[in-house]
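>>> Quick check, what structure comes out for this input:
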Amino acid sequence: MLTHLAIRNIVLIEALDLEFRRGLGVLTGETGAGKSILLDALGLVLGNRADSGLVRAGEPKASVTATFEFANLPPAIAEALDDADIEIEPGEPLIVRRQLKADGGSKAFVNDQPVGVALLREFANALVELHGQHDDRGLVNPRGHRTLLDRYAGADSAAVSKAWRTWQDARARLEAAEAEIEQARADQDLLLAHLAELTALEPQAGEEARLDATRADMRKGERLAGDLEDLRQVWDGSDSPLAAMRVAARKLDRIGEEHPLLAEALASLDRAVIEAGEAEAKLQAAAEALVHDPAALDAAESRLFDLRALARKHDCQVDDLPETMRSMRAKLDAIEAGDAEIDALEEAAKEAAVAYRNAAEKLHADRLAAAERLDAAVAHELVPLKLDAARFRTQVELLDEDRWGAHGMDAVEFLIATNPGADFAPLGKIASGGELSRFILALKVALAEQGGAATVIFDEIDRGVGGAVASAIGERLARLASDGQLLAVTHSPQVAARGGTHYLIAKSSEGTVTRTSVGLLDAEGRQEEIARMLSGAEVTPEARAQADRLLEGV
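Down below sits the predicted model:
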């Protein structure tokens, strides 16, 4: 609930700190004293549009800070804070602050962490529920009627939402598979042609590098053929240098023992023969590797050209062609197996559709039953609120299948008829301001056990009524506030007398400076304010006595 509100430099409010309690709090004051300023200030921390005109004249900026405390943080707020990476320890208050500059622009903070205004709007409805003369949100907005009815019914709308997601996922998988197979069938002839072309060539992984190296070697062989032939002739034959060295080595071997130097010469010559033999072998191997075969070179170049052409055709690397072949075969296999897969997916989608329909039909029945109970409960509240000629109806309308969703198959809207014989119409379209507020109060009483915002505010719900009707309004406001927090801006002494706390809004002027202040009244102050509300400008003893009777009557 709202425990503290600090306002700085908002219109006529220079500095204001208010403490709030549980139960029913009433705010009273003369017309024009500034009650709307309080609501505008609170609206800022709830994410309303930042209007620089709210900044007090002559001040560079304004701010509003609202503190809320909860036994358990409402799920909607907890989820929003978690998404924004803002941590609040159990028992820690939620402090929302909004700064507004006179030259435009604003900043928002939650527990001193900067946030976007969108976050404030996201959990505003869980913090404060405001019902005013021209309010188009809350109970007036039909977008929330279905949720309110489901809460009242205690219906398992989550099961319908889960069944809807399951059905939609199954449909999406079926549609994706059908589209894939349809596309594959359309491409089947082309796939077969491409696969035949690839199969005929039968590309191998790493083949491009090997062909490129072979082609390069053969081109080198063509260029080096003359030099290699000259070298071959140098080493071949009985009169080659290597043959002469071998002859010398044999002769030296016979006389090597005759002198140590001859033995050393033989060892050196043997090493030279071995090195020369190795060189001869390597030259032979190089000649074989660099052999120039025009037909083989042409074949290598032709295959390399074909492989690269296919790679360009399929927009891939040459080494990826084997994988491209496998992918094409898999697509062709999928076409053959596609019918069985489609049958299985169709069956899954049908089962999901049946499960959703069953859950949605049960929810529909629960809503119809709850609508009757809610209509009776609201009708019971209308007579004391001087709306005995009016009728209330919860309309539960089956939607066409193309409008079904996670919410089920119904549209729900609260309708009223204010006069006998009149047609039912949306809640916010045919009721006057006072009637609308009383309808909302009747609904709130009927829905009292279904929860809602932490703080509920009624702005001049008693406008245009008095006497017994005002007393009935006050009694119902007090009942609603018995286990929560409700604030009522009122001009009715009967409503004001019901308040557990009473705040007086007053405006004062000093020269050209005008200020609005708000004070918490004690028992004597409450008597005087209620007496003023009863008598007008001059408070009479009779008015004070009547005020005492009102206060004693509650």
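>>> From now on I want contacts and neighbour counts done on CA atoms only, so please keep to that.
Noted.
>>> As a check, name the ranges of all strands in the stretch 151-300 of the chain.
With strands called from DSSP state E, counting those that start in this stretch, the stretch 151-300 of the chain shows none.
>>> where along it do the helices fall?
Taking DSSP state H, counting those that start in this stretch as the test, the helices found in the stretch 151-300 of the chain are 157-186, 188-201, 207-235, 241-255, 260-289, 294-313.
>>> Please provide the structure for the following sequence as well, for comparison with the first:
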Amino acid sequence: MLRSLEIRDLLIIDRLDLAFQPGLNVLTGETGAGKSILLDALGFVLGWRGRAELVRAGADQGEVTAVFDLSPDHTARAVLSDAGIVAEDELILRRINTSDGRKTAWVNDRRASGEVLRALSDTLVELHGQHDDRGLLNPRGHRQILDSFAGVDGALVRAAWTGLSAARRARTAAQKALAAAKVEEEFLRHAVAELDKLNPEPGEEAALDARRRAMQGAEKIRTDISRAHNAMSDQGAEGALVDALRWLEGAADRAEGRLDAPLAALARVLVELDEAQTGVANCLSALDFNPHELEALEERLFAIRGLARKHNVQADDLGGYADDLRARLAVIDGGAGNLAALDLALADAETTYHRHAVQLTETRTRAAKRLDKAMASELAPLKMERAVFSTHITPTDAGPDGSDEVAFTVATNPGAPAGPLNKIASGGELSRFLLALKVCLAGNTPGLTMIFDEIDRGVGGATADAVGRRLAALATTAQVLVVTHSPQVAALGAHHWRVEKKVAKGMTTSIVTPLGPDARIEEIARMLAGDTITPAARDAARALLG
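Below you'll find the predicted structure:
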């Protein structure tokens, strides 16, 4: 319930504090007095998209604060929870609009976005007017209205539709993948066979290249090392040194010791030469390789590099590329089986969706009959006992809300053809259809504040009185705010405010005054008589007030 509305420096409002009450609240006043500004202010704090320029001329900023009472089970609590805001029994919305157009909002002293405000608005306030295109005049909303009356949330159908859509996407994707794979099947099989035959390993290309370089280097230096080895052999240096040693030993006895040192040196040289020979021999052994091995190594290295160029991948990535190709082949090889499984899943999803959609259609069909009957009961007190309201359900393309199209038609006079509301009903009749529908739906939206903006336009006399009485009946289960020019409706309000303009020091402002019993008589008399209030008008006002 909307408990209070505080407005500061908005349009032509300087300062305004309103305390609304449960039941039927009526706001009256001359045309242009500012009644619509109150709705603009409420819409602003609720995040509705409205006028761009709201700040009162000369003010730095405009501000609106709305306070709502929340019952323990109010649906606004779920919105607050989703937004990370602690829900309390009192909900305070505050929004500021600066003169340069910046808007800032708070919910219970927590900064909040316009999206959060609008989400809260859907649970707090419902605005209706004679030209309301969100309900009766918009056929796309008829199904939602019927579901609200039936108490249907459609969660099972939406979940089944989500599953069905996913199954369809999976089946389509698999079919496309299979078709694409089959186009390149010959290439895939040849490429996989070629890669499997070569079976390259990660890092193998670098290892082969290093081994090849080593072999090529060995071939170049082995000749010189072999020559050096021969030079040190018994056919070369070793043989010469041995001969020299033998000759010197034969002469040593007659040299009186002069050859002892050279002989010792030669012995050491022979030892060192032997070590050198051994090392060179070992080197030759290490450099020894089979020329066929180099040929085979180069053949494999060039094959790996050739495949890498062919498939435009790095040599080390050939193994992973082969895995990808095998996976694409697996799609082909297992395609029929996969499609069969996906077909079963799709059929399952279609069966589930159809079952829930049929159940929803049956629920809507039963609810449509109850709604038509309830509307007939509500239209009679509104002086439309001859009008016929009908809810038609026809098949339509399946979707997340089922496979039903819902349309409301009316026939306002006996024998007249039925048709869409916006083509058959006049303005006053449309207002009454809307009011009757809201009375039928009132029990499904607990805690909602309903605002009717001049919904009684186009009706008068006994019909206006009937409209007022239905509004009063609606207000027994919900808070109702009515902006009206009808004295019959105003007289039935439990709480009455007058909206008027004041001009002071060249500044026009709009003020709202709560009316007591005597002031209500004067206001309703003004609504009956116009500018000149006569005693007869006052008497008529007293009669209306009962």
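>>> Kindly reformat the helices of the stretch 151-300 of the first structure as CSV and extend each row with distance to residue 82 of the first structure.
Shown next, in CSV, are these (distance: least, C-alpha to C-alpha, whole Å):
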stretch, distance to residue 82 of the first structure
helix 157-186, 21
helix 188-201, 50
helix 207-235, 55
helix 241-255, 88
helix 260-289, 71
helix 294-313, 50
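>>> any chance of the ones you listed in CSV, plus mean neighbour count?
What follows is the helices of the stretch 151-300 of the first structure, written out as CSV (neighbours: other C-alpha atoms under 10 Å):
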stretch, mean neighbour count
helix 157-186, 17
helix 188-201, 14
helix 207-235, 15
helix 241-255, 15
helix 260-289, 14
helix 294-313, 15
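>>> so which of those helices gets nearest residue 123 of the first structure?
helix 157-186 (20.2 Å; C-alpha to C-alpha).
>>> close enough to count as contact, residue 487 of the second structure and residue 522?
No. When contacts are counted by C-alpha atoms under 8 Å, residue 487 of the second structure is not listed as touching residue 522 (11.1 Å).
>>> follow-up on the earlier one: figure out which of the helices of the stretch 151-300 of the first structure is closest to residue 428 of the first structure.
Nearest to residue 428 of the first structure, of the helices of the stretch 151-300 of the first structure and by C-alpha to C-alpha, is helix 157-186 at 26.1 Å.
>>> average distance between that closest one and the second structure?
For helix 157-186 of the first structure, the mean deviation from the second structure after alignment is 1.9 Å (mean C-alpha distance after the TM-score superposition for the first structure).
>>> Please name every helix or strand in contact with that helix.
With contacts defined as 3 or more C-alpha pairs under 8 Å, 6 or more residues apart in numbering; DSSP states H and E, helix 157-186 of the first structure has these neighbours: helix 321-382.
>>> what's the helix it packs on packed up against?
helix 145-153, helix 157-186, helix 188-201, strand 391-398, helix 433-446.
>>> hmm, 10 Å instead?
Here helix 321-382 of the first structure is seen to pack against helix 145-153, helix 157-186, helix 188-201, helix 294-313, strand 391-398, strand 410-417, helix 433-446 when contacts are counted using 3 or more C-alpha pairs under 10 Å, 6 or more residues apart in numbering; DSSP states H and E.
>>> Check how far that helix sits from its aligned residues in the second structure, on average.
So helix 321-382 of the first structure averages 2.1 Å relative to the second structure (mean C-alpha distance after the TM-score superposition for the first structure).
>>> ok and that helix relative to helix 188-201, angle-wise?
150 degrees (axes from the mean of the first three to the mean of the last three C-alpha atoms, to 10 degrees).
>>> Find the residue at the geometric middle of the first structure.
Note on the first structure: the residue nearest the mean C-alpha position is residue 83, at 8.3 Å, using C-alpha atoms, centre = their mean.
>>> Quick check: that residue vs residue 471 of the first structure, distance?
45 Å (C-alpha to C-alpha, to the nearest Å).
>>> just residue 414 of the first structure next, same as before
With C-alpha to C-alpha as the criterion, residue 414 of the first structure and residue 471 of the first structure are 26 Å apart.
>>> and if you look at residue 489 of the first structure?
Applying C-alpha to C-alpha to residue 489 of the first structure and residue 471 of the first structure gives a distance of 15 Å.
>>> repeat for residue 240 of the first structure
From residue 240 of the first structure to residue 471 of the first structure the distance is 134 Å (C-alpha to C-alpha).
>>> More neighbours: which of these two?
For residue 240 of the first structure versus residue 471, the count of surrounding residues by other C-alpha atoms under 10 Å is larger for residue 471: 23 against 12.
>>> so what corresponds to the more buried one in the second structure?
Matched by TM-score structural alignment, residue 471 of the first structure corresponds to residue 465 in the second structure.
>>> May I ask you to confirm that its match is in contact with residue 490?
Yes. Here residue 465 of the second structure lies in contact with residue 490, judged by C-alpha atoms under 10 Å, at a distance of 9.4 Å.
>>> Pull up the overlap in contacts between those two.
residue 544 (C-alpha atoms under 10 Å, 6 or more residues apart in numbering).
>>> what's the helix or strand for residue 27 of the second structure?
strand 24-28 (DSSP states H and E).
>>> quick revisit: you'd agree the match of residue 471 of the first structure is in a helix?
Yes. Under DSSP: H, G, I helix; E, B strand; the rest coil, residue 465 of the second structure sits within a helix.
>>> Which residue ranges of the stretch 401-546 of the second structure form strands?
Counting by DSSP E, counting those that start in this stretch, the strands of the stretch 401-546 of the second structure are 402-411, 419-420, 449-453, 479-483, 495-504, 507-514.
>>> got CSV for those, with distance to residue 359 of the second structure and mean neighbour count too?
Converted to CSV, the strands of the stretch 401-546 of the second structure look like this (distance: least, C-alpha to C-alpha, whole Å; neighbours: other C-alpha atoms under 10 Å):
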stretch, distance to residue 359 of the second structure, mean neighbour count
strand 402-411, 10, 21
strand 419-420, 27, 16
strand 449-453, 32, 22
strand 479-483, 34, 26
strand 495-504, 45, 17
strand 507-514, 51, 17
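>>> I'd like to know which of those is closest to residue 121 of the second structure.
Closest to residue 121 of the second structure of the strands of the stretch 401-546 of the second structure is strand 449-453 (C-alpha to C-alpha; 10.0 Å).
>>> tell me, that closest one lands on which residues of the first structure?
The aligned range for strand 449-453 of the second structure is 455-459, by TM-score structural alignment.
>>> quick one: contacts for the residue mapped onto residue 479 of the second structure from the first structure?
In the first structure, the residue paired with residue 479 of the second structure is residue 485, using TM-score structural alignment. Applying C-alpha under 10 Å, 6+ apart to residue 485 of the first structure gives the contacts 1-3, 20-25, 128, 453-457, 478.
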